[in-house]
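Engineer: Give me a 3D structure for the following:
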Amino acid sequence: MENGNVATQAEGKDPAGFLSDILFKPVTVKLNSGVVYKGELQSVDGYMNIALEKTEEYVNGAKRRTYGDAFVRGNNVMYISAES
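Structural biologist: Presented below is the predicted three-dimensional model:
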C-alpha cells in the first residue's frame, strides 16, 4: 500500500467473501445487547442469521454458558470477528 500503510488481510474483500473465508473457523459474534458468543462458524445466510458450534456465551466479559450449537438471528448481530 502507498505511504507505508500496512495492508490488512481483508482489504479489498466484500462481506460475502470474508464470511466464506471464515466458515468452519473460530469467530466472535457480538450482539447489539452486548452479549458475546465465541464458537466455530458453521453457516451464515443473507440475513446474517448465524449458526455456531462449540459455542461459549459471555456476558459482561464473564463466561456464562456453553452450548453445543447456537443460532443467532441476524438482526441482533453487531459484528462478526475472525479469531486469530
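Engineer: contacts, neighbours, all on C-alpha from now
Structural biologist: Will do.
Engineer: what sits against the nearest residue to Ile50 once chain neighbours are set aside?
Structural biologist: Spatial nearest neighbour of Ile50, excluding adjacent residues (Cα to Cα, 6 or more residues apart in numbering): Val44 at 4.6 Å. By Cα atoms under 8 Å, 6 or more residues apart in numbering, the residues touching Val44 are Leu19, Ile50, Ala51.
Engineer: any idea how far Val44 lies from Gly12?
Structural biologist: 20 Å (Cα to Cα, to the nearest Å).
Engineer: this one next, for a side-by-side:
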Amino acid sequence: MENGTNTQSEGKDPSGFLSKIIGNPVMVKLNSGVVYKGKYFTRELQSVDGYMNIALEKTEEYVDGTKRRSYGDAFVRGNNVMYISADS
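Structural biologist: I've put the predicted structure just below:
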C-alpha cells in the first residue's frame, strides 16, 4: 500500500497479512457459516499455502453466534475458509 492506495498485487497474496498476525487471536469463518476463534500455531504458520490451509490452537467453534465446542488444536482445510480476520 502506497499513500493509502492498494496496488494490484496486494489483496491477491495474503502472506503479508498472515505474517503480521502470527501468534495473535484470529477468527476464521467457514463457507458453512461456522466460525472458529483461536490462535495460529507460530511454528505451523509456515504451512499456510496457496490453498489457505491453517492450523489453530486454543480453538473455539461458534455456530449462529453460540459457542458449541472447544478444541485444543484444530486444522482447517483452506477450501472451506471464507475469510480470516485478526480478532482483537
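Engineer: out of the contacts of Val44 of structure 1, which are inside helices?
Structural biologist: Using DSSP state H, the subset of those located in helices is Leu19.
Engineer: Now flag whichever of the contacts of Val44 of structure 1 is closest to Gly34 of structure 1.
Structural biologist: Nearest to Gly34 of structure 1, judged by Cα to Cα, of these is Ile50 at 16.4 Å.
Engineer: contacting residues for the closest one?
Structural biologist: Leu41, Gln42, Ser43, Val44, Phe71, Val72, Arg73, Gly74.
Engineer: give me the number of residues near the third one?
Structural biologist: By other Cα atoms under 10 Å, 17 other residues sit near Ser43 of structure 1.
Engineer: nearest spatial neighbour of it, skipping sequence neighbours?
Structural biologist: Nearest to Ser43 of structure 1 is Ala51, by Cα to Cα, 6+ apart, at 5.2 Å.
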